[in-house]
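Undergrad: no FASTA, just this:
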């Protein structure tokens, strides 16, 4: 029995070495991303609903901010003018739409037992999940972000930044924000290894993100006593920071500082994912998975 197990391990290692040496190992993750992209294409009705919902929320938020700013050009202490707050509301929603917020993939696999099939593949599960998430985000960029942005540029008095610095800072901040959001979702998905009921945890995550990411209300409007709490949590670095950098609300040394904090969160959450995934695997083995 021991000899068979060792032989199986040796075969798996040989497969890994072959895939890595031939360059196919890296391409497999690309194929996972493309497969995830193609899977989204099958749900055409969901695509139209996603575009409609995105535009609906944009119209709601911009209408609310217009009402709040009625009769005044700026809100005291926020740094936003009536024009820049509209731009923020639009681009914050677009950034939100561009990211995959799915944490049900791992939860569904754990509940169905399909996670065991992923564990025997000569691939890293975290990287597989990341590839699938990237495929979903690629789909959102092409099928939701582009049409929604086109409609907003026609319907609202906004314009895209002209400075290359804005785009550079945005791209870096968006990538870091994306990794932060993915790892938060990954960690919440792993909770399914310890409890069947995950809805309350998902609801908590959604509530924290909605409140502290700055998607509905920019962080600048939060009271002074709440700022340390918001700064301590990772959520504002997912949505508020990329959006504020894109519209030029934040720049210079402050922008670089925020990106450095994003990098810290990526490293910290990555280490946490590594530790929690190891614990989840051990629990699966103990339970006979």
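TA: On my side now, so go ahead. Quick caveat: nothing in here was measured; it's all calculated off a predicted structure.

Undergrad: C-alpha only now, for contacts and for neighbours.
TA: Noted.

Undergrad: OK, contacts around the closest residue to residue 13 other than its chain neighbours?
TA: Of all residues not flanking residue 13 in the chain, residue 122 sits nearest, at 7.8 Å (Cα to Cα, 6 or more residues apart in numbering). Residues near residue 122 by Cα atoms under 8 Å, 6 or more residues apart in numbering: 12, 13, 15, 16.

Undergrad: What subset of those is buried?
TA: residue 16 (16 or more other Cα atoms under 10 Å).

Undergrad: With secondary structure added, can I get the contacts of residue 122 in JSON lines?
TA: Formatted as JSON lines, the contacts of residue 122 follow (DSSP: H, G, I helix; E, B strand; the rest coil):
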{"residue": "12", "secondary structure": "helix"}
{"residue": "13", "secondary structure": "helix"}
{"residue": "15", "secondary structure": "helix"}
{"residue": "16", "secondary structure": "helix"}
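
Undergrad: How about the secondary structure of residue 225?
TA: helix.

Undergrad: Against that first model, consider the following:
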């Protein structure tokens, strides 16, 4: 779920890191469309592209008998909602990491650290239900779990669709908190912008 987003972002070279390096980040701030809104639209496109590939993989997996369908219609419906919320959280995390480029020479280290945390604590490497209970209790409430663990748990039936509202509410809360934080960071980044020393 996250791999398609990461590949797309790297292939497009539309990151703050690459734009600051070549000086073209200034165009983010002089367009009629705000830099924050431009990045949000770009993030939506990346998410839709990644979702398309995810759906292709899902169809192939179902046809080949490698992937089971959700246990019920309501489970499928809440999975779609949880996936959409998870993509918003994933975008906000990636955006915050990208915005560190305004304060660092390179964001490579921060990218690697967050990518590792995302892979481990989202259930992308090992499902969270295999974690020791204490670690699972903590990791399950971090924003990383909202990106993969919740949608996958709903899809597989590990979380019953009728009992999904606390998980969806927590995902929505992370969306709001991370959006507020990224808005604050955007404001500070706009004041901090240096291009080629000027």
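TA: Looks like it came in fine. What you are looking at is a predicted structure, and each value in this text was computed from that prediction instead of being measured.

Undergrad: what's the TM between chain one and chain two?
TA: The TM-score (TM-score structural alignment, normalised by the length of the second structure) is 0.87; 193 aligned residues with a Cα RMSD of 2.3 Å.

Undergrad: related to what we said a few turns ago, report the separation between the alignment partner in the second structure of the residue nearest to residue 13 of the first structure and residue 38 of the second structure.
TA: For residue 122 of the first structure, the aligned position in the second structure is residue 32, judged by TM-score structural alignment. For residue 32 of the second structure, the distance to residue 38 of the second structure (Cα to Cα, to the nearest Å) stands at 10 Å.

Undergrad: for residue 186 of the second structure, same thing?
TA: 12 Å.

Undergrad: Packing partners of the longest helix seen in the first structure?
TA: Under DSSP state H, the helix in the first structure containing the largest number of residues is helix 252-286. The contact analysis (3 or more Cα pairs under 8 Å, 6 or more residues apart in numbering; DSSP states H and E) places helix 252-286 of the first structure against helix 164-190.

Undergrad: In the second structure, point out the residues matching the next helix-or-strand element following the helix it packs on.
TA: Moving toward the C-terminus from helix 164-190 of the first structure, the next helix or strand (DSSP states H and E) is helix 199-212. Using TM-score structural alignment, the residues of the second structure aligned to helix 199-212 of the first structure are 108-121.

Undergrad: same question, stretch 66-84 of the first structure
TA: Going by TM-score structural alignment: stretch 66-84 of the first structure matches no residues.

Undergrad: Next: stretch 36-44 of the first structure.
TA: Alignment of stretch 36-44 of the first structure against the second structure: no match, by TM-score structural alignment.

Undergrad: Need the contact partners of that stretch.
TA: Under Cα under 8 Å, 6+ apart, the answer for stretch 36-44 of the first structure is 132, 133, 135, 136, 138, 139.

Undergrad: residue in the first structure matching residue 57 of the second structure?
TA: Per TM-score structural alignment, residue 57 of the second structure is aligned with residue 148.

Undergrad: and its match, how many neighbours?
TA: Using other Cα atoms under 10 Å, residue 148 of the first structure has 21 other residues around it.

Undergrad: and the gap between it and residue 156 of the first structure?
TA: 12 Å.

Undergrad: Same check on residue 51 of the first structure?
TA: Taking Cα to Cα, one finds residue 51 of the first structure at 17 Å from residue 156 of the first structure.

Undergrad: The closest residue to residue 8 of the second structure other than its chain neighbours - how many residues pack around it?
TA: Closest residue to residue 8 of the second structure apart from its sequence neighbours, by Cα to Cα, 6+ apart: residue 46 at 6.2 Å. A count of neighbours around residue 46 of the second structure, defined by other Cα under 10 Å, yields 20.
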